[in-house]
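Undergrad: one predicted model, sequence on top.
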Amino acid sequence: MANKRYSSDFKMALVKQYRLGAAVSKLSSEYGISEVTIYKWIKLYSPVEDGVEMTKAEILTVQKENERLKQEVDILKKAITIFAPK
């Protein structure tokens, strides 16, 4: 079986159809995607319960960006100690 890649827009569209009442089994047969995969997308692209208006995918993206920015700050702090006048 070929490993297919789907865009996040496509995944969100399927999740939206599910949230509007379409059955996962119907979506699975219509698009040729396994039910397990669709359930994973539903979990990933549905709003998080804690009153936050973000999906789990958006939260993961923000966390990755935050980690990258922390690394950049650490590098800049080290550069300051190297280039600071003595």
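TA: It's in. Numbering: from 1, shown residues only.
Undergrad: please make it C-alpha for all contacts and neighbour counts, starting now.
TA: Will do.
Undergrad: list the contacts of the residue lying closest to Lys11 once chain neighbours are set aside.
TA: Leaving out its chain neighbours, the residue that sits closest to Lys11 by Cα to Cα, 6 or more residues apart in numbering is Trp41, at 6.4 Å. Applying Cα atoms under 8 Å, 6 or more residues apart in numbering to Trp41 gives the contacts Lys11, Met12, Val15.
Undergrad: elements contacting the host helix or strand of Val62?
TA: Assessed by DSSP states H and E, Val62 sits inside helix 56-83. With contacts taken as 3 or more Cα pairs under 8 Å, 6 or more residues apart in numbering; DSSP states H and E, helix 56-83 sits against helix 35-45.
Undergrad: ok, second structure coming up, stack it against the first:
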Amino acid sequence: MKTKRYSTEQIIGILKEAEAGMPVKELCRKYGVSDATIYNWKSKYAGMSVSEAQRLKELESENHRLKKLVADQALDIQMLKEINSKKW
């Protein structure tokens, strides 16, 4: 699996260049990414500052942790129901 090539700070810097008027084709050549990648970055990071992107990353990791916690709780509840339903 290919690792990320650019950090969120670098991506935001690239998008700021695009907002400043640099053509997308030129950005693609300069940074070695495709048009689709630039447009995906725009949809995700458009109008963000670096601190907002870092906060987004923290919130996503916290959300992932909480989803995992809820899934574990649901599994525990299911196992307890299964144990209680059996006759001794």
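TA: The structure has been received and is ready for your questions. Computed from a prediction, not measured in an experiment: that's the story for all the values here.
Undergrad: just give the TM-score of the two.
TA: Here the TM-score for the pair of chains, by TM-score structural alignment, normalised by the length of the first structure, is 0.54; 66 aligned residues with a Cα RMSD of 3.2 Å.
Undergrad: before we move on, back to that, among the contacts of Trp41 of the first structure, which are in helices?
TA: Within these, residues falling in helices by DSSP state H are Lys11, Met12, Val15.
Undergrad: dump the residue contacts of the spatially most central residue of the first structure.
TA: What sits nearest the mean C-alpha location of the first structure, by Cα atoms, centre = their mean, is Ala57, with 2.1 Å. By Cα under 8 Å, 6+ apart, the contact set of Ala57 of the first structure is Leu44, Tyr45.
Undergrad: ok, Leu66 of the second structure to Asp72 of the second structure distance?
TA: According to Cα to Cα, to the nearest Å, Leu66 of the second structure stands 10 Å off from Asp72 of the second structure.
Undergrad: my bad, Leu27 of the second structure
TA: To Asp72 of the second structure, Leu27 of the second structure is 44 Å away according to Cα to Cα.
Undergrad: hang on, the earlier thing: out of the contacts of Trp41 of the first structure, which are buried?
TA: The neighbour count (16 or more other Cα atoms under 10 Å) marks Lys11, Met12, Val15 as buried among the contacts of Trp41 of the first structure.
Undergrad: just to check, the second one is in contact with Pro47?
TA: Translated: Met12 of the first structure. No. The criterion here is Cα atoms under 8 Å, and Met12 of the first structure misses it with Pro47 at 11.3 Å.
Undergrad: burial of the residue nearest to Lys43 of the first structure when sequence neighbours are not counted, as a residue count?
TA: Counting by Cα to Cα, 6+ apart, Lys43 of the first structure lies nearest to Lys56, which is 7.5 Å off, once chain neighbours are set aside. Neighbourhood size, Lys56 of the first structure [other Cα atoms under 10 Å]: 18.
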